[in-house]
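Below are the sequence and a predicted model for it; my questions follow.
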Amino acid sequence: MSAEKITAESRTEFGKGAARRIRRADKVPAVIYGHGNDPIHVTLPGHDTWLALKHGGANALLELSFEGKTQLALTKQVQVDPIRRTLEHIDLVAVRKGEKVTVDIPVHLNGEAAPETLVVTENSVVSVEAEATHIPEWVEISIEGAEVGTMVLASDLVLPEGTSLLTDPETLIVNITNAPTAEEVEAELEEAEAEAGIEREDSDEDAESGESGEGESTEDGESAGE
């Protein structure tokens, strides 16, 4: 993973009011932690930072330039406004080239399992140790043609050279099971509704069936309901 170059600015204003002013200027307040130093407060350009995070994923590596120096930093926590989807705040961890870091990387599935199977992802991320400048964006698992009973453990993952697995090797990542039938899905739905205290309304078909049974004539021509 290559570092995304970002021009940052030192930040001397703090508090909610200052943060709002920073965001109105299309910038993002951020803090850099690590290496036993005091936290460094900076502002980052909003658009460029958003693109860098989109490209680098959850473990985006940034090369920050400010005050005439550069600093490699790994994304640790990103706060996003849930409505406007704008960056609110970013926590970063200072790193050095060649330094080993511990990160969680996502698991991506590739291919289609055998017909009438259900692919269950038991764990969507794994923890690894890798060089800060060579963090894999994800680890890929092929499930092409996988039959019922296929299980992929963490130990089965193929990681890039220089990356070590930290997750328990016996951790189940993917499990291929029988796809449920329509009857089984309906039974599970009814059970869940019963546990939640939800009562189903009669369907149109049931209602019509009930109505057709009302007022049936007897043998002598009189209505059964009379």
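Structure received. Numbers count the residues shown, from 1 in each chain.

hey, let's count contacts and neighbours off CA atoms from now on
Noted.

Roughly how far does I143 sit from E112?
Relative to E112, I143 is positioned 6 Å away (C-alpha to C-alpha, to the nearest Å).

For these two, indicate the residue with more neighbours.
With neighbours defined as other C-alpha atoms under 10 Å, I143 and E112 compare such that I143 has more, 19 against 13.

The residue lying closest to Q71 once chain neighbours are set aside: what secondary structure?
In space, and not counting its chain neighbours, Q71 is closest to L64: 5.1 Å by C-alpha to C-alpha, 6 or more residues apart in numbering. Under DSSP: H, G, I helix; E, B strand; the rest coil, L64 falls in the strand class.

Quick check: L64 vs T133, distance?
Per C-alpha to C-alpha, L64 is found 14 Å from T133.

again with D91
Separation of D91 from T133 (C-alpha to C-alpha): 18 Å.

When those two are compared, which one has more neighbours?
Between D91 and T133, counted using other C-alpha under 10 Å, T133 has the larger neighbour count: 22 against 18.

what residues are up against the more buried one?
Listed by C-alpha atoms under 8 Å, 6 or more residues apart in numbering, the contact set of T133 reads 1-3, 61, 97-98.

Use this one as the comparison:
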Amino acid sequence: MSAATTSDSSTSAIAQLSVSARLVAGKGEAKRLRRSGQVPAVAYGKTLAATPIAVAPKEVINILKSEHGKNTVIRVQVAGSERLVMIRDYSYHPVRRDLEHVDFVEVKLDEEIDVDIPLFTTGKAEGVVKGGILRQVYRTLPVRCRPDRIPLKIEVDVTSLELNGHISTQQLQLAEGVSVRLPAEQTLVSVVAPEKDRSAEEAAAAAPGAAGAAPAAAAGGKAAPAAKDAKAAAPAKDAKKK
């Protein structure tokens, strides 16, 4: 059976991000911030009311380009106290592609969160060697775990996967405290026959009279004499009545 394992999901270093309070809202303030080298942002959470802040775009982009990317846990000073947050959303200018706004959500190290983790395959499937095609249904997996257990990626070894075989969620071997939010039977990766082979099989199965054609012909060969006998029997019956 093919197995999947997460990469190292041990406690990762917490990133630091400098933020400043933003007391005035509106487009005018946003433009002023961008001219000064910052962008508007907001931080919120279960125990944190939506708080307007400003951040340096370069620092945010460096976090997004880091190993964990958007799943990085970040330490910030917000609303007079130190808190842990993660990037929930961000937007770029449609033309210049400059970072324009960032949303941060508060997280707790002892509370599970939902994140998306990249799924990669390793090895060459037996079914592919025999002419099949590897089909990866999911490129990322919806995962639930604590912030300090977020894996960088999930890898699945497909080497022993045969033609028409598949790997489902229940076959994943995940680190403790990490779960995938998909049905146990959900197919993640499979090896299928080439399109032309499948088309030929489907066409053959869908052909009119394809199923049971030979038995029908044989039965028809025997049915003819029976029909003849039945036809001859009818006048005899009528004759008896007379």
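Structure received. The model shown is predicted, which means the values in this text are computed figures rather than measured ones.

Quick one: map the residue nearest to Q71 of the first structure onto the second structure.
In the second structure, L64 of the first structure lines up with V76, judged by TM-score structural alignment.

So the aligned residue in the second structure for I90 of the first structure: helix, strand or coil?
Alignment note: I90 of the first structure maps to V102 in the second structure; criterion TM-score structural alignment. Three-state call for V102 of the second structure (three-state DSSP): strand.

before we move on, back to that, any idea which of the contacts of T133 of the first structure is closest to V148 of the first structure?
M1 (35.5 Å; C-alpha to C-alpha).

Please name the nearest non-neighbouring residue to that closest one.
Closest to M1 of the first structure by C-alpha to C-alpha, 6+ apart is H134, at 5.1 Å.

what does T49 of the first structure give?
T49 of the first structure sits nearest to I6 (C-alpha to C-alpha, 6+ apart), 7.1 Å away.

I'd assumed L64 was in contact with the one you found.
Yes: between I6 of the first structure and L64 there is a contact under C-alpha atoms under 8 Å: 5.0 Å.

how about the helices of the first structure, start to end?
Secondary structure of the first structure (DSSP state H): helices at 16-24, 46-56, 182-195, 204-212.

Any idea which of those helices gets closest to I83 of the first structure?
Closest of the helices of the first structure to I83 of the first structure is helix 16-24, at 14.7 Å (criterion: C-alpha to C-alpha).

Just the buried residues of the closest one, please?
Buried residues in helix 16-24 of the first structure, defined by neighbour count with 16 or more other C-alpha atoms under 10 Å: 19, 22-23.

what range in the second structure matches that helix?
Per the alignment by TM-score structural alignment, helix 16-24 of the first structure matches residues 27-35 in the second structure.

just to revisit the earlier point, let me know whether the match of I90 of the first structure touches Q38 as I believe.
No: contact criterion C-alpha under 8 Å: V102 of the second structure and Q38 do not qualify, at 11.0 Å.

The residue nearest to M1 of the first structure corresponds to which position in the second structure?
H134 of the first structure maps onto R149 in the second structure, by TM-score structural alignment.

now the top strand by length along the second structure against helix 57-64, angle please.
Ranked by number of residues, the top strand in the second structure under DSSP state E is strand 81-92. Counting by axes from the mean of the first three to the mean of the last three C-alpha atoms, to 10 degrees, strand 81-92 of the second structure lies at 90 degrees to helix 57-64.

Distance from the chain centre to strand 81-92 of the second structure, please.
Distance, stretch centre to chain centre, for strand 81-92 of the second structure: 23 Å (C-alpha atoms, centre = their mean, to the nearest Å).

now for that strand, which elements pack on it?
When contacts are defined as 3 or more C-alpha pairs under 8 Å, 6 or more residues apart in numbering; DSSP states H and E, strand 81-92 of the second structure sits against strand 74-78, strand 99-106.

Any idea which of these gets closest to V115 of the second structure?
It is, among these and with distance given as C-alpha to C-alpha, strand 99-106, at 12.3 Å.

which other residues reach the closest one?
Here strand 99-106 of the second structure makes contact (C-alpha under 8 Å, 6+ apart) with 39-46, 48, 57, 83-93.

what about burial for the residues you listed, which qualify?
Buried by 16+ other C-alpha under 10 Å: 39-44, 57, 84-87, out of those.

hang on, the earlier thing: by neighbours, which of the contacts of T133 of the first structure wins?
When neighbours are counted by other C-alpha under 10 Å, L61 leads the contacts of T133 of the first structure with 29 neighbours.
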